[in-house]
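>>> The following block contains a protein sequence and its predicted model.
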Amino acid sequence: MSLCFRSDSGVTLNEAATFDGTTTTTASTTTSTVTSKAGTRVPETVIAPTERVLRFNNSTVATVFQVSAHRPGRTLFRDLEFVFPHYSEHCVAKGLTALPPQSQSLSLSQSLAQSNNSFSEVQRDNARPNVQRLLSNMDIRRQAPQMTPDNLIVVQTFQRSNSDLMVINDESNNERNLLLETFSAWGRYVISRIRAQGFWADMTDPCSGYPVYTPRGTSLYPDVDGAARLLKYNTHLVGCCRIISHPVWGTRNYPATLFTTCPVDLLAVVLEDSYQSHHSF
């Protein structure tokens, strides 16, 4: 979690803010599997770090965004299970039940086959249909897909700041608030587009470390520590808080994080759309 002295959550920010997207570099993806010497799955990059310039329509200030996407690996995933322990219940409550195409097809075929088998048994026995069993089989299609290290994607963002965020003063605090507003507006757009396709997505509030839309768990998500584990950037301890050092921007950066279980291809399209279009929040 980055240094932040704002008491309100990013989700309460001005919903009417809009921004322009201007491309500065081209996105690329990779799907290589990474394992440690001990054979334990470690974080892997599925969308390489890419920079974009975002500008709010009602502001003359532009911010440089760096966005990348990663599979968390098993160690980080175990920590995230305590950040989002109510993931499944939230998905079912919100109707977020979509599966990747292959998994969805398999799940539906299995469900229909089980229903047909149950009905055949009923006909053969010349008995009343087992309605409870048939409904149970149909419910398989409505269950939320399990969150696993293989389908969870951590979207790591950085914004370049004019102020050195290792310094605590009015100028740096005001800029933190502005960067928080930019991330929150951008994150709301990305999450709404992903959820419209039936997949789960959420972001953590950089000020508190807790999920914005999913019920919070027993743990918070520290943006700085998470970014360091995903991208191997160096960190500095300032008082009781840790600051991450960007390889190009140094400590003039603001990290924040978004999470989703949507397919990588869909995420790439949504991200590109968020960069290129004019949107209302």
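Arrived safely, thanks for sending.
>>> hey, let's count contacts and neighbours off CA atoms from now on
Will do.
>>> For the chain, which segments count as helices?
73-83, 87-94, 101-125, 131-139, 170-196, 223-231, 264-276 (DSSP state H).
>>> can I get those in CSV with mean neighbour count?
CSV is the format used below for the helices of the chain (neighbours: other Cα atoms under 10 Å):
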stretch, mean neighbour count
helix 73-83, 17
helix 87-94, 17
helix 101-125, 14
helix 131-139, 14
helix 170-196, 19
helix 223-231, 21
helix 264-276, 17
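>>> can you put the ones you listed in JSON lines and add distance to V64?
Below are the helices of the chain laid out as JSON lines (distance: least, Cα to Cα, whole Å):
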{"stretch": "helix 73-83", "distance to V64": "27"}
{"stretch": "helix 87-94", "distance to V64": "31"}
{"stretch": "helix 101-125", "distance to V64": "34"}
{"stretch": "helix 131-139", "distance to V64": "45"}
{"stretch": "helix 170-196", "distance to V64": "10"}
{"stretch": "helix 223-231", "distance to V64": "17"}
{"stretch": "helix 264-276", "distance to V64": "11"}
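>>> Please name whichever of these is nearest to F56.
Of all the helices of the chain, it is helix 170-196 that lies closest to F56, at 7.9 Å by Cα to Cα.
>>> From L220, how far out is the closest residue to Y213 other than its chain neighbours?
Closest residue in space to Y213, ignoring its immediate chain neighbours: D202 at 6.1 Å, by Cα to Cα, 6 or more residues apart in numbering. Applying Cα to Cα, to the nearest Å, the value for D202 to L220 is 13 Å.
>>> Next: R252.
Distance from R252 to L220, counting by Cα to Cα: 24 Å.
>>> do S118 as well
45 Å.
>>> next one: F82
Applying Cα to Cα, the value for F82 to L220 is 8 Å.
>>> One more to weigh against that first structure:
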Amino acid sequence: MTSPKVYTFQQSSPIELVTETGQEVQISIHQPSSFMSKNLERVLPDWTLPVAWVVVVLQQSRFALGETATHIEREKDRLRERFMRFGCTVVSHLRDQGFLADLIDPRDGYPWLSRRGEIPHDDTAVVTALLGFPVTTGNCSIITHPSWGNAVYPSILMSSASPQFIKPALKKEAIQQGWKDPTKYLQLSLPGVLQ
């Protein structure tokens, strides 16, 4: 009988990207928070393996998200839609390789493809636990990003796949979304720079 292979992964800098409209995206891979480790069956009751990795996707918003206004709700909807499109493709790719994978709907905290558990996932609490970003509470909890302030939209993917499988899927789908490396984006957008 062979033992399961144990993967190690040291947290490195996040994958830094820029969207077609100039907003930044940061993606990082982490081991699950202690809350998720303790409550997996309450969030994802059908998963037979523990969550091995959590992918945090932070999108820069055009507006601070702490207020309630029509244009802010439209922005949240736009960012959610972009994450869902990105996340569903990444999750499908990982599932096709035989891994458990799902994304959490930022709107309600429940998994998108798996059966709902008895409690929702709290993306803001996970980002705070994993990245240490402060949170402002009001009508809803808002993360304060060190560079973007409250103009940040957090989202979460989870998978039993190791980072060696997750990272290529993230990068491939980022390219499909039209997200670019910020240094290349800057070079292409500077007037007079030859391509």
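Noted; the coordinates are in hand. This structure is a prediction, so every number in the text was calculated from the model and none was measured.
>>> The residue nearest to Y213 of the first structure maps to what in the second structure?
Using TM-score structural alignment, the partner of D202 of the first structure in the second structure is D102.
>>> I'd say its match and L113 touch.
Yes: using Cα atoms under 8 Å, D102 of the second structure makes contact with L113 at a distance of 6.1 Å.
>>> Same drill for the two, tell me which one is more crowded.
Comparing D102 of the second structure with L113 by other Cα atoms under 10 Å, the one with more neighbours is D102, at 24 against 14.
>>> Tell me which residues touch the more buried one, please.
With contacts defined as Cα atoms under 8 Å, 6 or more residues apart in numbering, the neighbours of D102 of the second structure are 88, 91, 111-114, 157-159.
>>> for M158 of the second structure, what are its contacts?
M158 of the second structure sits next to 51-55, 101-103 when contact means Cα under 8 Å, 6+ apart.
>>> Identify the farthest-apart pair in these.
Checking the contacts of M158 of the second structure with Cα to Cα, the most distant pair is A52 and L103, at 13.9 Å.
>>> When the two are compared, which one has more neighbours?
Higher neighbour count among A52 of the second structure and L103: L103, with 25 against 18, using other Cα under 10 Å.
>>> Need the nearest residue in space to that one, chain neighbours excluded.
Excluding the flanking residues, the one nearest L103 of the second structure by Cα to Cα, 6+ apart is L157, at 4.2 Å.
>>> Show the contacting residues for the counterpart of that neighbour in the first structure.
By TM-score structural alignment, L157 of the second structure lines up with L258 in the first structure. By Cα under 8 Å, 6+ apart, the contact set of L258 of the first structure is 154-157, 187, 201-204.
>>> before we move on, back to that, quick one: the residue nearest to L103 of the second structure from L94 of the second structure, how far?
Distance from L157 of the second structure to L94 of the second structure, by Cα to Cα: 11 Å.
>>> what touches both of those two?
Counting by Cα under 8 Å, 6+ apart, the residues touching both L157 of the second structure and L94 are A101.
>>> spatially speaking, which residue is in the middle of the second structure?
V57 (2.4 Å; Cα atoms, centre = their mean).
>>> For the aligned residue in the first structure for it, which non-adjacent residue is closest in space?
Under the alignment (TM-score structural alignment), V57 of the second structure maps onto T157 of the first structure. Computed as Cα to Cα, 6+ apart, the closest residue to T157 of the first structure that is not its neighbour in sequence is V67, at 4.6 Å.
>>> What does the one you found correspond to in the second structure?
Aligned partner of V67 of the first structure by TM-score structural alignment: I27.
>>> Same question for E51 of the first structure.
Using TM-score structural alignment, E51 of the first structure pairs with E16 in the second structure.
>>> Its match is in contact with E24, isn't it?
Yes: the pair formed by E16 of the second structure and E24 meets the contact definition of Cα under 8 Å, at 7.3 Å.
>>> Settle it for me: which of the two has more neighbours?
Counted by other Cα under 10 Å, E16 of the second structure and E24 do not tie: E24 has more neighbours, with 20 against 16.
>>> With adjacent residues omitted, what lies nearest to the more buried one?
V18 (4.4 Å).
>>> looking at it, that neighbour is touching T183, isn't it?
No: between V18 of the second structure and T183 there is no contact under Cα under 8 Å: 9.2 Å.
>>> Can you tell me how far the corresponding residue of the second structure for H236 of the first structure is from G87 of the second structure?
In the second structure, the residue matched to H236 of the first structure (TM-score structural alignment) is T136. Separation of T136 of the second structure from G87 of the second structure (Cα to Cα) stands at 26 Å.
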